[in-house]
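**Q** For reference, the sequence and a predicted model appear below.
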Amino acid sequence: MKLKNFNIKKKVFIIAEIGNNHEGNFTIAKKLVRQAAKAGADAVKFQTFKTENFIRKKDKMRFNQLKKFELSFSQFQFLKKLAHQKKIKFISTPLDLESADFLIKNADMIKIASSDNNFYPLIDKVLRSNQTMIISTGMTNSLQIKSLINYIAKIIGKNLTEKRIVLLHCVTSYPVEDKFANLRSVEYLIKNSKLTIGYSDHTIGNEACIAAVAMGAKVIEKHFTINKKFSKFKDHAISADYLDFRNLVNGIRKVEIQLGKFNKKIQQPEKKLIKQVRRAVYADRRIISGEKISLKNIKFLRPAFTSNFDNLKKVLGRKTKKTFYKNQRINIDN
């Protein structure tokens, strides 16, 4: 599968989840895009919303905070242009239907938050477009995920579902304690679906993301901030800063190389050592012609100087065709 020309078969797609860590400051938002690109992210992700369309005004504290965090559609268009200048993708999560209409036309991909993975009017709207949709699976169980996949497949068909839909294992908690991360869910989703599977991380540190990649995750999303102590807004404390994120990217890229291929072969550097560290059969004393070889008259020493390593097990019990002297190497043909 390709995510907007990004081949996830060759490389893990790493998303810097900026979310609302700009806190409505457009200058900070631009700086976050630049830093994410510099740290090695493949994409940045924001949240796009009209506060009055998804938060009750009676919830004054929450409403006023998010109203302050709002960026305009034109500002998001600029951020997309900036992301493209930095050779990374622009993704955002719509939190209302009006914002979904905007992002369908302007985002490279659309992310559905865990809180909305059962908000079918929003899901339907994105499905009717040609957009790739990334869905976090927080607060769902296996039956609910299966139901969601079936629902999507009925609307756009099985083939398009497999091409357009990405599922991210996610645990909705901030931060997630290690004992609740349940990374084995990545393996479970891979085994039980034909979709691209990734991981959206809310733990502290980079270990969970790297482990998820080792388990087969093809998309990694990690919260990203200018400074973990930027303000009292809780997302900063659970986010990676520039140095954290750069280390995460480097760690993932290293693990990608280390994972190699799904087989078991002798590796190139091993071939240089194999004749030196394998053993050959040597006479431990004088062995006369016709004498039977046993553990009492031979020893196994390095180096082997041969590639016929399987011959070691074929020597015992055979009779020699000639006389061998102590410390002389015994070849199976002799």
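**A** It's in.

**Q** When you work out contacts or count neighbours from here on, use the C-alpha atoms and nothing else.
**A** Will do.

**Q** how much distance is there from stretch 150-167 to the middle of the chain?
**A** 21 Å (Cα atoms, centre = their mean, to the nearest Å).

**Q** Contacts for that stretch, please.
**A** For stretch 150-167, contacts defined as Cα atoms under 8 Å, 6 or more residues apart in numbering pick out 1, 127, 131-137, 149, 194-198.

**Q** Repeat that for stretch 139-146.
**A** Ser114, Ser115, Thr137, Val171, Thr172.

**Q** Write the ChimeraX selection for whichever of those are buried.
**A** Buried residues among the contacts of stretch 139-146 (16 or more other Cα atoms under 10 Å), as a ChimeraX selection:
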select :114,137,171,172
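
**Q** okay, the contacts of stretch 139-146 in a markdown table with distance to Ala208 next?
**A** As requested, these are exported to a markdown table (distance: Cα to Cα, whole Å):
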| residue | distance to Ala208 |
| --- | --- |
| Ser114 | 18 |
| Ser115 | 22 |
| Thr137 | 16 |
| Val171 | 12 |
| Thr172 | 15 |
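
**Q** Tell me the one among the contacts of stretch 139-146 nearest to Val219.
**A** Nearest to Val219 out of those is Thr137 (Cα to Cα; 13.5 Å).

**Q** Please pick the buried ones from the contacts of stretch 150-167.
**A** The neighbour-count test (16+ other Cα under 10 Å) applied to these identifies 127, 131-137, 149, 195-198 as buried.

**Q** Sort out for me which of those are in strands.
**A** Of these, the ones assigned to strands by DSSP state E are Met133, Ile134, Ile135, Ser136, Thr196, Ile197, Gly198.

**Q** ok, those residues vs Arg246, which is closest?
**A** Of these, the one sitting nearest to Arg246 (Cα to Cα) turns out to be Gly198, at 19.1 Å.

**Q** what separates the closest one from Ile15, distance-wise?
**A** Using Cα to Cα, to the nearest Å, we find Gly198 at a distance of 11 Å from Ile15.

**Q** Ok, Ala37 next?
**A** 10 Å.

**Q** Tabulate the buried ones among the contacts of stretch 150-167 (CSV), appending distance to Gln77.
**A** Shown next, in CSV, are these (distance: Cα to Cα, whole Å):
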residue, distance to Gln77
Leu127, 22
Gln131, 17
Thr132, 18
Met133, 19
Ile134, 20
Ile135, 22
Ser136, 24
Thr137, 28
Ile149, 31
Leu195, 30
Thr196, 28
Ile197, 28
Gly198, 27
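
**Q** Closest to Leu32 out of those residues?
**A** Ile134 (21.4 Å).

**Q** The closest one against Ser114, yeah?
**A** No. Judged on Cα atoms under 8 Å, Ile134 makes no contact with Ser114 at a distance of 10.3 Å.

**Q** Might you report the residue contacts of Ala29?
**A** Shown in contact with Ala29 (Cα under 8 Å, 6+ apart): Asn21, His22, Leu79.

**Q** dropping in the other structure now:
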Amino acid sequence: MTDKPIEWLRPDGRAYCIAEAGVNHNGDLGLAMDLVDAAVAAGADAVKFQTYNVDRLLRRDTPKAAYQVATTGEADGQFGMLEKLQLSEDEHHRLIEICAVRGIVFISTPFDEVSADLLEGFGVPLYKIPSGEITNVPLLRHVGAKHRPVILSTGMAKLGEVETAVEVLRGAGVDRLALLHCVS
């Protein structure tokens, strides 16, 4: 590893600030736009959302995690909760337009191949792989084959898992790769 600046993110060597919107919009496009505005006001370089198709992500009977039950109750289960939080293709398109108007980079984390293809269709500048997908070799290969820059979250992955993910992405065609250590 190196502490050399990631020049493809910011040639001047300064920190590249990504505001994490995630699913904090609660499935509400207006709130998502407010998060974009807050990111701009804070001086962020980019704002990052999540892109997924809940039908491809989990089974309908998947229960919520204990922390989710504590904050949202037991209703809906994991599937129902994530279904309410997912953004449609039109909502993604609108957010990308708003980001362009506001002068901030739109980034999103795809959780499946179809979501990566959706983002590719929008011409996203890079992909962010979540730490929970670091061992999802088919997704890594699929994203890597798009030959765009990738930010790979390492989360609680073991060093060997990180090394394998880097090898898979590089082997698929990624030449601009940044590792992001996050606490999962």
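**A** Alright, I've got the coordinates. Just so it is clear, the structure is predicted and the values come from calculations on it, not from any experiment.

**Q** what TM-score do we get after superposing?
**A** Scored by TM-score structural alignment, normalised by the length of the second structure, the superposition of the two chains gives a TM-score of 0.83; 164 aligned residues with a Cα RMSD of 1.5 Å.

**Q** circling back: can you pull the residues that touch both of Gly198 and Ile15 of the first structure?
**A** Joint contacts of Gly198 of the first structure and Ile15 (Cα under 8 Å, 6+ apart) are Val219, Ile220.

**Q** what ranges do the helices span in the second structure?
**A** Along the second structure, counting by DSSP state H, helices occupy 29-41, 54-57, 66-72, 77-85, 89-102, 113-122, 137-144, 159-172.

**Q** mapped onto the second structure, which of the contacts of Ala29 of the first structure hold?
**A** Compared against the second structure with both residues aligned by TM-score structural alignment, their matches' Cα atoms under 8 Å, the contacts of Ala29 of the first structure retain Asn21, His22, Leu79.

**Q** Take those residues and lay them out in a markdown table including neighbour count.
**A** A markdown table is the format used below for those (neighbours: other Cα atoms under 10 Å):
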| residue | neighbour count |
| --- | --- |
| Asn21 | 27 |
| His22 | 22 |
| Leu79 | 21 |
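
**Q** which of those lies closest to Val44 of the first structure?
**A** Using Cα to Cα, those come closest to Val44 of the first structure at Leu79, 9.5 Å.

**Q** Contacts only, for the alignment partner in the second structure of the closest one.
**A** Structural alignment (TM-score structural alignment) places Leu79 of the first structure against Leu95 in the second structure. Shown in contact with Leu95 of the second structure (Cα under 8 Å, 6+ apart): Leu29, Ala32, Met33, Phe106.

**Q** Need the counterpart of the second one in the first structure.
**A** Translated: Ala32 of the second structure. In the first structure, Ala32 of the second structure lands on Ala29 (TM-score structural alignment).

**Q** With Ile14 of the first structure as the reference, measure out to its match.
**A** From Ala29 of the first structure to Ile14 of the first structure the distance is 18 Å (Cα to Cα).

**Q** With Arg253 of the first structure instead?
**A** Arg253 of the first structure is 10 Å from Ile14 of the first structure, by Cα to Cα.

**Q** ok, now Val255 of the first structure?
**A** 13 Å.

**Q** Just want to know which of these two has more residues nearby.
**A** Between Val255 of the first structure and Ile14, counted using other Cα atoms under 10 Å, Ile14 has the larger neighbour count: 23 against 15.

**Q** Please report the distance of the residue most central in space within the second structure from Gly77 of the second structure.
**A** Computing the C-alpha centroid of the second structure and ranking residues by Cα atoms, centre = their mean puts Thr109 first, at 1.8 Å. With distances taken as Cα to Cα, Thr109 of the second structure is found 22 Å from Gly77 of the second structure.

**Q** Stretch 152-169 of the second structure aligns to what range in the first structure?
**A** By TM-score structural alignment, stretch 152-169 of the second structure lines up with residues 135-152 in the first structure.

**Q** list residues touching both of Ala37 and Ile15 of the first structure?
**A** Contacts common to Ala37 of the first structure and Ile15, judged by Cα under 8 Å, 6+ apart, are Ala43.

**Q** Report the angle between the longest helix seen in the first structure and helix 26-39.
**A** Looking across the first structure with DSSP H, the single longest helix is helix 242-259. Here helix 242-259 of the first structure points in a direction 30 degrees away from that of helix 26-39 (axes from the mean of the first three to the mean of the last three Cα atoms, to 10 degrees).

**Q** Where in the second structure does helix 242-259 of the first structure align, residue-wise?
**A** Using TM-score structural alignment, helix 242-259 of the first structure pairs with nothing in the second structure.

**Q** hmm, back to that, how about the residue nearest to the centre of the second structure, what does it touch?
**A** With contact taken as Cα under 8 Å, 6+ apart, Thr109 of the second structure is in contact with Lys48, Phe49, Gln50, Thr51, Tyr127, Lys128, Ile129, Pro130.

**Q** Against Asn150 of the first structure, how distant is the alignment partner in the first structure of the second one?
**A** Aligned counterpart of Phe49 of the second structure in the first structure: Phe46 (TM-score structural alignment). Here the distance between Phe46 of the first structure and Asn150 of the first structure works out to 28 Å (Cα to Cα).

**Q** Neighbour count: those two, which is higher?
**A** Of the pair Phe46 of the first structure and Asn150, Phe46 is the one with more neighbours under other Cα under 10 Å, namely 24 against 14.

**Q** right, and the more buried one touches His22 too?
**A** No. Taking Cα under 8 Å as the definition, Phe46 of the first structure is not a contact partner of His22, at 9.3 Å.

**Q** list residues touching both of those two?
**A** Contact with both Phe46 of the first structure and His22 is made by no residue, according to Cα under 8 Å, 6+ apart.

**Q** Quick check: the equivalent of Leu95 of the first structure over in the second structure vs Arg102 of the second structure, distance?
**A** Mapped onto the second structure by TM-score structural alignment, Leu95 of the first structure lines up with Phe111. Distance, Phe111 of the second structure to Arg102 of the second structure, using Cα to Cα: 26 Å.

**Q** Then Val143 of the second structure?
**A** Applying Cα to Cα to Val143 of the second structure and Arg102 of the second structure gives a distance of 27 Å.

**Q** Please say which of those two ends up with more neighbours.
**A** Higher neighbour count among Val143 of the second structure and Arg102: Val143, with 27 against 14, using other Cα under 10 Å.

**Q** Aligned counterpart of the more buried one in the first structure, please.
**A** When the first structure is aligned by TM-score structural alignment, Val143 of the second structure is paired with Val126.

**Q** count of neighbours near Lys163 of the first structure?
**A** Lys163 of the first structure sits with 16 neighbouring residues when counted by other Cα under 10 Å.
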